[in-house]
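>>> Provided below are the primary sequence and the corresponding predicted coordinates.
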Amino acid sequence: MIQRFIELGEGYSDLYELLELTNANQHRLQHMLALHTKIEQKELTSLVVVLKPTDPGKFQPLYICREGIPNPNFTPNKRYDLFAQTASKYDKQICELTVKPSSIFYEKELYYQYLIGILRLNHYLLPLQ
């Protein structure tokens, strides 16, 4: 199975695309995640929508708005509220994790491999097969 992050942006106007993807693929919706991190004394959150793998093909997309939304635990904000409303609409809990910031990784792809490892360890993604 191939599990891959698809970055939409940092969560400004692209958050609406993330929500639209969620609405259009509600039958495949598996998890909604909030990945919290700290960059230069700023508490930020990445929002992620995990869809079920395709059949056939076994491709599992993880759509992400990376590190552009203020952490709602410190700064309540409308963008996170929209994400939470969408999760509620589909009876999903937002799974929250604290992760390292992408800025400490030499390449973005290494950051995404790190996140996939964390998500597999926490059983949000299936292990390698």
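Everything's here; your move. Numbering: from 1, shown residues only.
>>> C-alpha only now, for contacts and for neighbours.
Fine.
>>> ranges for the strands of the chain?
Secondary structure of the chain, counting by DSSP state E: strands at 2-9, 29-39, 42-51, 59-70, 94-98.
>>> go through those strands and pick out the most buried.
strand 42-51 (a mean of 22; mean count of other CA atoms under 10 Å).
>>> before we move on, back to that, make TSV out of the strands of the chain and add distance to N77.
Compiled in TSV, the strands of the chain are given as follows (distance: least, CA to CA, whole Å):
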stretch	distance to N77
strand 2-9	18
strand 29-39	14
strand 42-51	11
strand 59-70	7
strand 94-98	16
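>>> comparison target below:
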Amino acid sequence: MIQRFIKLGEGYNDLYELIEIAKTNKDRIHLILRLDTKIDERDMSSLVVLLKPALPGKMMPLYVCHEGIYNPIHKPTERYRLFEEAVNQLNLDIHRLEVKNSKQFAEIDLYYQYLTGVLRLNRYLPPMS
């Protein structure tokens, strides 16, 4: 099974798109994630919606708003509140992990390979088949 990150932007429109992806694919949702990191002394988060592969396909898409939301641990932002509200309406939980930030990698593809490994290690992603 192929697992591929699909990067959305960091603004409100991108967040609305991520929320809409979750709502319209509620039967395909595998997991909802918040990946927390620190960038230049700022606590940031990436929001991720993992979908089960479309049948008969073999690709598991991971839609991500990449490091664009302030970590809600200190003070929830409007963007995070909107996401959390949508996830609650779907009767799902947001799983949380602390990860390295993407600036620690020479290329974004290396960062996504790192995230894939972390998610597999924590059994959030199924093993490759």
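Sure, I can see it. Source: prediction; values computed, not measured.
>>> residues in contact with Y16 of structure 2?
Residues near Y16 of structure 2 by CA atoms under 8 Å, 6 or more residues apart in numbering: none.
>>> right, and the strands of structure 1 - which one's nearest K78 of structure 1?
Nearest to K78 of structure 1 among these is strand 59-70; the distance by CA to CA comes to 9.7 Å.
>>> so the closest one matches what in structure 2?
Under the alignment (TM-score structural alignment), strand 59-70 of structure 1 falls on residues 59-70 in structure 2.
>>> residues touching K42 of structure 1, list them.
K42 of structure 1 touches P70, counting by CA under 8 Å, 6+ apart.
>>> if you set the cut-off to 10 Å instead, what comes out?
Neighbour list for K42 of structure 1: P70, N71, F74 [criterion: CA atoms under 10 Å, 6 or more residues apart in numbering].
>>> ok, the closest residue to the last one other than its chain neighbours to T22 of structure 1 distance?
Using CA to CA, 6 or more residues apart in numbering and skipping residues adjacent in sequence, the residue nearest F74 of structure 1 is E43, 7.3 Å away. Taking CA to CA, to the nearest Å as the measure, E43 of structure 1 and T22 of structure 1 are separated by 25 Å.
>>> I'd guessed H74 of structure 2 sits against Y80; true?
No - between H74 of structure 2 and Y80 there is no contact under CA atoms under 10 Å: 12.0 Å.
>>> so for these two, which residue has more residues nearby?
Y80 (19 against 8; other CA atoms under 10 Å).
>>> from I21 of structure 2, how far off is that one?
Taking CA to CA, one finds Y80 of structure 2 at 16 Å from I21 of structure 2.
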